[in-house]
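Engineer: The following block contains a protein sequence and its predicted model.
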Amino acid sequence: MAVVQAVREQGRMNRDAVWSICGTHVLNDVSTTGLVPALTQMYKPIYHLNYTQISLIVLVSYLASSISQPLFGAWADRHPRAWMLPLGLFLSTIGIALTGIAPSYSVLLIFVAISGLGSGAFHPEASRATHLAAGRVKGLAQAIFQVGGNGGQAIGPLIVSLFLLSAGIRGVLWMFVAVALGLVLTLRLYPWYRDGLRDAGKKLREVDGDNQIGAVILLVIVIVLRSWCQIGIAQFMPFYYAHKYGMGYHLSDTFTFVFLGAGAIGTFIGGALADKMSKQRILLYSMLCSIPFGLGLPFFSGLWALVVLIPFGFFILSSFAVTVVYMQHLLPRNISLASGLTIGFGVGAGGIGATFFGILADHVGLSAVFYILMFVPVVGAILSACLPNDHKRRAGIA
């Protein structure tokens, strides 16, 4: 009976750890993917930037994160270090806080790069910690973790709209509160995570299954396309609605919050479903269901825009946590690398797309950006249909 009870305990989710990691994810993504695109409308007049220079800010943030995350993840799989969790969050939060006193555009880019590198170090460790705390419900645990990130992305534009637009750029210095909170949460988790990494190293040798490289590459492409939708809308929607419909930035930032907030709800529901049905099917259905709303994206304003944005955000981001668990299923021997490729490289590559969209907007107008975003889910659905239909196996390390 003692053995049975131990097995049951091992299979249960460590709720305290999962929700604490979720809180750290909120702080990290508020500081990076939440604030960086939204703050560009404040950086623009201060440093006299065009759309290409605005997009470069986002590119530096996402590129620093996207390139470093797979590298940090691969390194963490070989040499796990629990201290990377608090260090990564410290750098991501303090980097964005320092942009409030950046004396020039070049220094601003350096601070943004520091924040991106911190995010790159944080995500593989936080995702692995979630995996260790998940027990048998990997999808639900990743859903909770990813909702923290999506929530942070949604809160960022709201902070800009409700506080920073009136407080001015030095109001960003209030992000030092996030630095302090991040240290409290991560240092509290540190002893548990350090011990968990030691046990996980022993279990890794018992994992069944091989890495499926072809499917991994295809899944990364789908994630990149999804990121183009998410980052493209978050960055350019305020400018698009102001340019085409005369909407004020306060209202358009609220629309961005609603879009990303709907995505956070979709992320949770999709992740919870991943423990019960095929992850490949959830990814495919999320792309298919987002197509009609994506096609209507550029043509509505006011309340009708919300009718399109809410379901579009819900469906396009409902596969967010699913793709993390699915990637861990395809890379059972490299859990941190799986996180680096999905949360890091795949999502961060959206910053590269944002730069392309910025150049396009400067040359042919903002409308062209949204016309491209209309058809991205169509391509994503086609590629998702080509992925292997996974079975109800546990992803990664049990």
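Structural biologist: Nice, I can see it. Model, not experiment: these values are computed from the prediction.

Engineer: make it CA atoms for all contacts and neighbour counts henceforth
Structural biologist: Will do.

Engineer: which residues touch residue 235?
Structural biologist: 37-38, 354 (C-alpha atoms under 8 Å, 6 or more residues apart in numbering).

Engineer: repeat that for 7 Å
Structural biologist: Residue 235 is in contact with 37-38, counting by C-alpha atoms under 7 Å, 6 or more residues apart in numbering.

Engineer: Quick check: which element contains it?
Structural biologist: helix 213-245 (DSSP states H and E).

Engineer: Where do the helices of the stretch 201-350 of the chain begin and end?
Structural biologist: Under the criterion DSSP state H, counting those that start in this stretch, helices of the stretch 201-350 of the chain are mapped to 213-245, 249-273, 279-295, 302-316, 320-330, 335-339, 347-364.

Engineer: Out of the ones you listed, flag the one nearest residue 95.
Structural biologist: With C-alpha to C-alpha, the closest approach to residue 95 among the helices of the stretch 201-350 of the chain belongs to helix 347-364: 17.1 Å.

Engineer: Show me what counts as buried in the closest one.
Structural biologist: Residues of helix 347-364 classed as buried: 347-361 (neighbour count, 16 or more other C-alpha atoms under 10 Å).

Engineer: If you count contacts, what does it end up packed against?
Structural biologist: Other elements packing on helix 347-364 under the criterion 3 or more C-alpha pairs under 7 Å, 6 or more residues apart in numbering; DSSP states H and E are helix 51-78, helix 213-245, helix 366-385.

Engineer: possible to save the ones you listed as a markdown table with distance to residue 139?
Structural biologist: Output for the helices and strands packed on helix 347-364, formatted as a markdown table (distance: least, C-alpha to C-alpha, whole Å):
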| stretch | distance to residue 139 |
| --- | --- |
| helix 51-78 | 20 |
| helix 213-245 | 17 |
| helix 366-385 | 19 |
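
Engineer: Residue 84 is nearest to which of the helices of the stretch 201-350 of the chain?
Structural biologist: helix 335-339 (12.3 Å).

Engineer: measure residue 317 to residue 111 for me?
Structural biologist: From residue 317 over to residue 111 the distance is 28 Å, taken as C-alpha to C-alpha, to the nearest Å.

Engineer: another structure for you, compare them:
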Amino acid sequence: MQTATEVGHSAPTPKEVTGFRVLGAISVAHFLNDMIQSLILSIYPLLKGNFHLSFAQIGLITLTYQMTASILQPVVGMYTDKHPKPYSLALGMGFTLVGLLLLSVASHYGIVLFAAALVGTGSSIFHPESSRVARMASGGRHGLAQSIFQVGGNAGSAMGPLLAAWIIIPHGQTSIAWFSVAALLAIVILWQIGNWYKRRRSEMSTKAGKSGHSHAVLPRRQVMFSIGILLLLIFSKYFYMASLSSYFTFYLISKFHLSIQDAQFQLFMFLFAVAVGTVLGGPIGDKVGRKWVIWASILGVAPFTLMLPYANLFWTGVLSVVIGIILASAFSAILVFAQELVPGKVGTISGLFFGFAFGMGGIGAAALGKLADMTDIYFVYQVCSFLPLLGLAAAFLPRLEKYPHQTS
């Protein structure tokens, strides 16, 4: 059995125009979505003090949020591939809104976990369909479109720690409810995107079959093997990312005796670097090939992760920024590479990879929290520093342009 792989649309045809207004809108919605979600990670020191939590219990919050997102996302993606739901984006943000409000009034640990699960559910609905919207608006520039979409989320994640330091930490847990305004704004934007999505689907249905598409033909076994490699690289990336997003503030406070606000600023700098790396990865992949971006991003970050546990405060800040830029450049390239391996299954592939990424982040947070309780937070960073060496597996990814093409 053979699988057709789309590589013939790396650049727009004369009739294809990149919809930057739509990409901008979905990126803003992604910014608001991930900003809200990052508040959970950003207020861990507050929750730890309020509910007297261990590191393992902190990790369980992340695991609950990430697992609801990761398990549901492939299911949502497969369903919407067959039954597209333009207005499901706004519905997903509604789950996030309810979870946010519940978190602001949570009186015990169980309610915190339930609120985290609701936010994860909202994320599981949002990401597959929003990734589809980005591809529909790409005009053939798929890497660029995914980067624009992704950078909104990464910028939102970067803002979370700052907003937590400026608003939530000084005013307490109930101030989380103030961010419901952002969720309501996102619902309005996503409803408008749903209207465009509905019209665009109608246009695409009318034009279907009028022009052929160039495909590269790969054996099914090689497609599945390549998907496995990409998932291994996602494991490496997001396990390492979990060590920074969930525990970097604790590491800085413990090792360098920083205040919570100063540690949150350092986390913001790392997450801002992640946003910058995301912008660079997609368009570079469009020009030089996604395999080379994947290779350089995952394996190329290894020297810096290996140095981080032994650096002083200044160099810890510098290395975290370098790591963020390099490591983040991979995801857009990985996602588009996978979408090209399995054409016509944008929702399924997006759901699988977003879901797996979230799942690895959640499992990583829980596992690393347990490891920190058993040893110490310094040992966690020593162990995680070796994870990017798994980037060597990128050598086994195919160069899609080498394969014969057919027209469908």
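Structural biologist: Done, it's in. The structure presented is a predicted model; accordingly, all values stated were derived computationally and were not measured.

Engineer: With respect to burial, which of the helices and strands packed on helix 347-364 of the first structure scores highest?
Structural biologist: Most buried of these, by mean neighbour count (mean count of other C-alpha atoms under 10 Å): helix 51-78, with a mean of 24.

Engineer: so where is that one in the second structure?
Structural biologist: The aligned range for helix 51-78 of the first structure in the second structure is 55-82, by TM-score structural alignment.

Engineer: now stretch 143-157 of the first structure
Structural biologist: Aligned by TM-score structural alignment, stretch 143-157 of the first structure corresponds to residues 147-161 of the second structure.

Engineer: what does stretch 100-112 of the first structure give?
Structural biologist: With TM-score structural alignment as the criterion, stretch 100-112 of the first structure aligns to 104-116.

Engineer: how about that stretch: buried residues?
Structural biologist: Neighbour-count burial for stretch 104-116 of the second structure, counted by 16+ other C-alpha under 10 Å, picks out 104-106, 109, 112-116.

Engineer: Just send those back as TSV, with secondary structure too.
Structural biologist: Formatted as TSV, these follow (DSSP: H, G, I helix; E, B strand; the rest coil):
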residue	secondary structure
104	helix
105	helix
106	coil
109	helix
112	helix
113	helix
114	helix
115	helix
116	helix
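
Engineer: just those now: which is nearest residue 24 of the second structure?
Structural biologist: Set against residue 24 of the second structure, the nearest of those by C-alpha to C-alpha is residue 116 (27.5 Å).

Engineer: so the closest one touches residue 64, yeah?
Structural biologist: Yes: with contacts counted by C-alpha atoms under 7 Å, residue 116 of the second structure reaches residue 64, the gap being 6.4 Å.

Engineer: and the next element down the chain from the one helix or strand residue 26 of the second structure maps to?
Structural biologist: In this structure, residue 26 of the second structure sits in helix 20-42 according to DSSP H and E. For helix 20-42 of the second structure, the following helix or strand on the C-terminal side (DSSP H and E) is helix 44-51.

Engineer: picking that back up, tell me which of the helices of the stretch 201-350 of the first structure sits nearest to residue 71 of the first structure.
Structural biologist: Closest to residue 71 of the first structure of these is helix 335-339 (C-alpha to C-alpha; 7.7 Å).

Engineer: average offset between that closest one and the second structure?
Structural biologist: Comparison of helix 335-339 of the first structure with the second structure after fitting gives an average deviation of 0.9 Å (mean C-alpha distance after the TM-score superposition for the first structure).

Engineer: what's that helix aligned against in the second structure?
Structural biologist: Mapped onto the second structure using TM-score structural alignment, helix 335-339 of the first structure covers residues 346-350.

Engineer: Then stretch 353-361 of the first structure?
Structural biologist: Per TM-score structural alignment, the counterpart of stretch 353-361 of the first structure in the second structure is residues 364-372.

Engineer: these two touch, right, residue 25 of the first structure and residue 149?
Structural biologist: Yes: with contact defined as C-alpha under 7 Å, residue 25 of the first structure and residue 149 form a contacting pair (5.0 Å).

Engineer: who touches the match of helix 335-339 of the first structure?
Structural biologist: Outside stretch 346-350 of the second structure, the residues that touch it by C-alpha under 7 Å, 6+ apart are 74, 77-78, 80-81, 128-129, 131-132, 335, 338-339.

Engineer: Show me which of the residues you listed is closest to residue 242 of the second structure.
Structural biologist: Of all those, residue 335 has the smallest distance to residue 242 of the second structure: 19.2 Å, by C-alpha to C-alpha.

Engineer: Alignment lookup: the closest one to the first structure.
Structural biologist: Matched to the first structure by TM-score structural alignment, residue 335 of the second structure sits across from residue 324.

Engineer: How about residue 22 of the second structure?
Structural biologist: Alignment note (TM-score structural alignment): residue 22 of the second structure maps to residue 17 of the first structure.

Engineer: for residue 187 of the second structure, same thing?
Structural biologist: Residue 187 of the second structure maps onto residue 183 in the first structure, by TM-score structural alignment.

Engineer: circling back: average offset between the match of helix 51-78 of the first structure and the first structure?
Structural biologist: Mean for stretch 55-82 of the second structure is 0.6 Å (mean C-alpha distance after the TM-score superposition for the first structure).

Engineer: Around residue 179 of the second structure, count how many other residues there are.
Structural biologist: Residue 179 of the second structure is flanked by 18 other residues according to other C-alpha atoms under 10 Å.

Engineer: which non-adjacent residue is nearest it?
Structural biologist: Using C-alpha to C-alpha, 6 or more residues apart in numbering and skipping the chain neighbours, the partner closest in space to residue 179 of the second structure is residue 36 (7.1 Å).

Engineer: Now do the corresponding residue of the first structure for the one you found against residue 324 of the first structure, distance only.
Structural biologist: Counting by TM-score structural alignment, residue 36 of the second structure corresponds to residue 31 in the first structure. Noted for residue 31 of the first structure: a distance of 21 Å to residue 324 of the first structure, by C-alpha to C-alpha.

Engineer: For those two, indicate the residue with more neighbours.
Structural biologist: Neighbour totals were compared for residue 31 of the first structure and residue 324, and residue 31 leads with 31 against 28 (other C-alpha under 10 Å).

Engineer: how much space is there between the more buried one and residue 320 of the first structure?
Structural biologist: From residue 31 of the first structure over to residue 320 of the first structure the distance is 19 Å, taken as C-alpha to C-alpha.
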